[in-house]
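Participant: Have a look; sequence and predicted model below, questions after that.
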Amino acid sequence: MTNTLISAALRVPPAAPAEATAFFAARLAFQADVSDVHASLESEDPGFVLIDSRGSDAWAQGHVPGALHLPTAEIPERAAHMLDASVPVIAYCWGPGCDGATRAALALARLGYHVKEMIGGIEYWIREGFPVEGPNGVARRAADPLTAPVGSTHCAC
């Protein structure tokens, strides 16, 4: 007798390896994680401009040091004045429950910019213990041990 129970995770079977390769390669072309963005910003030349696509109140509350403030709604009018079209852009917003960075990246791509989204947004930036610039200067919280290895700045993945 054959077991007719199918794993919930495999009700839809995995894609063929060639399709999976294309999908995961594409994701990496569209997204960067906070650890890689942080490591790049710590270098002398990250090779991109980081933009915070949140509104003014959120920006004032706290943002990634060195990021430019360019709210999504203002991209069509302000991007050409703030960004060099030859420099890639990485956009972030609140976090994984927010698609603001996706909307910002789409707006920038429509204007001809090479763009990626920083997955995790400022939420995971903070949870991984990276610095945040706010009204009282730059502050850093301890990394959340459920999102980042204790005593390290990256997961070595």
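Facilitator: Happy to help now that I have it. Just so it is clear, the model here is predicted, and its values are computed rather than measured.
Participant: For the rest of this, base every contact and every neighbour count on C-alpha atoms.
Facilitator: Noted.
Participant: residues near residue 103, how many?
Facilitator: Around residue 103 there are 18 other residues, counting by other C-alpha atoms under 10 Å.
Participant: ditto for residue 20
Facilitator: Neighbour tally, residue 20, other C-alpha under 10 Å: 12.
Participant: which ones are touching it?
Facilitator: By C-alpha atoms under 8 Å, 6 or more residues apart in numbering, the contact list for residue 20 is empty.
Participant: So for stretch 35-43, what gets flagged as buried?
Facilitator: By 16 or more other C-alpha atoms under 10 Å, the buried positions in stretch 35-43 come out as 35, 37, 38, 41.
Participant: which element is the residue nearest to the spatial centre of the chain on?
Facilitator: By C-alpha atoms, centre = their mean, the chain has its centre lying nearest to residue 118, at 0.9 Å. In the assignment (DSSP states H and E), residue 118 maps to strand 115-119.
Participant: hold the first one in mind and look at this next one:
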Amino acid sequence: MKSSAVSLNPVLRVAPAAPAVAAAHFAASLALHADVSDVAAALDAGGDPGFVVLDSRSTESWDQGHIPGAVHLPTALVAGQAGQLLDRAVPVVTYCWGPGCNGATRAALALARLGYQVKEMLGGFEYWVREGFEFETWEGRERRPADPLTAPAGAADCGC
């Protein structure tokens, strides 16, 4: 016969955190991350969104497509050039390719070490495009249809 700890399903094999621990974790996560939809909504609202978007990818990647209005500063150059391109009083939202890339995380770390308030945009450029938001290339602006696996079909937002 199996012990009760072994017989628990895989989700509950490790007990959920206490509510206060979970609340602190999720609050910290929201303080460190922004999602693609929220960034797009803030940029589309007009006026000053209160933050700057930073693309931390290579020049070749930037040329392939980037968020309109973003500042281009590859991760490896953040420490040496951030002070020339960014105002320390303005929060920065970093992005790179997508969930499989940690360039935006490394850029955010470098910026935080330089004294910037920073968030990482979850999903990166991949999800920006997959959710159907406009992007720029060296040829002009482009928009692809939203992927129904990442954005609601026929609705203004996902309701989350």
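Facilitator: Yep, it's here. The structure displayed is predicted, hence computed values, not measured ones.
Participant: Drop the TM-score for these two in here.
Facilitator: Once superposed, the chains reach a TM-score of 0.96 (TM-score structural alignment, normalised by the length of structure 1), with 157 aligned residues with a C-alpha RMSD of 1.4 Å.
Participant: hang on, the earlier thing: quick one: map the residue nearest to the centre of structure 1 onto structure 2.
Facilitator: Following TM-score structural alignment, the counterpart assigned to residue 118 of structure 1 within structure 2 is residue 121.
Participant: from memory that match sits against residue 34, does it?
Facilitator: Yes. Counting by C-alpha atoms under 8 Å, residue 121 of structure 2 touches residue 34, with 4.8 Å between them.
Participant: where exactly do the helices run in structure 2?
Facilitator: 4-7, 19-32, 36-44, 59-64, 78-85, 103-113, 124-130 (DSSP state H).
Participant: how close does the fourth one sit to structure 1?
Facilitator: The superposed helix 59-64 of structure 2 is, by mean C-alpha distance after the TM-score superposition for structure 1, a mean 0.4 Å from where its aligned residues fall in structure 1.
Participant: swap in stretch 27-38 of structure 2?
Facilitator: In the superposition with structure 1, the average deviation recorded for stretch 27-38 of structure 2 is 0.1 Å (mean C-alpha distance after the TM-score superposition for structure 1).
Participant: Report the aligned residue range of structure 1 for that stretch.
Facilitator: Residues 25-36 of structure 1 are where stretch 27-38 of structure 2 aligns, with TM-score structural alignment as the criterion.
Participant: Over to that stretch now: how far is its first residue from its last?
Facilitator: End-to-end distance of stretch 25-36 of structure 1 (C-alpha to C-alpha, to the nearest Å): 16 Å.
Participant: Report the buried residues of it.
Facilitator: 30, 31, 32, 33, 34, 35.
Participant: where's the counterpart of residue 57 of structure 2 in structure 1 relative to residue 86 of structure 1, distance?
Facilitator: Using TM-score structural alignment as the criterion, residue 57 of structure 2 maps onto residue 54 of structure 1. According to C-alpha to C-alpha, residue 54 of structure 1 and residue 86 of structure 1 sit 23 Å apart.
Participant: Compare those two (neighbour count), which wins?
Facilitator: residue 54 (22 against 10).
Participant: contact partners of stretch 74-81 of structure 1?
Facilitator: So stretch 74-81 of structure 1 is contacted by 70, 104, 107, 108, 111 (C-alpha under 8 Å, 6+ apart).
Participant: The nearest residue to residue 54 of structure 1 once chain neighbours are set aside: what's it in contact with?
Facilitator: In space, residue 54 of structure 1 comes closest to residue 71 once its chain neighbours are excluded; the distance is 5.1 Å by C-alpha to C-alpha, 6 or more residues apart in numbering. By C-alpha under 8 Å, 6+ apart, the contact set of residue 71 of structure 1 is 52, 53, 54, 55, 56, 104.
Participant: Name the nearest of the residues you listed relative to residue 139 of structure 1.
Facilitator: If you rank the contacts of residue 71 of structure 1 by distance to residue 139 of structure 1 using C-alpha to C-alpha, residue 52 comes first, at 17.4 Å.
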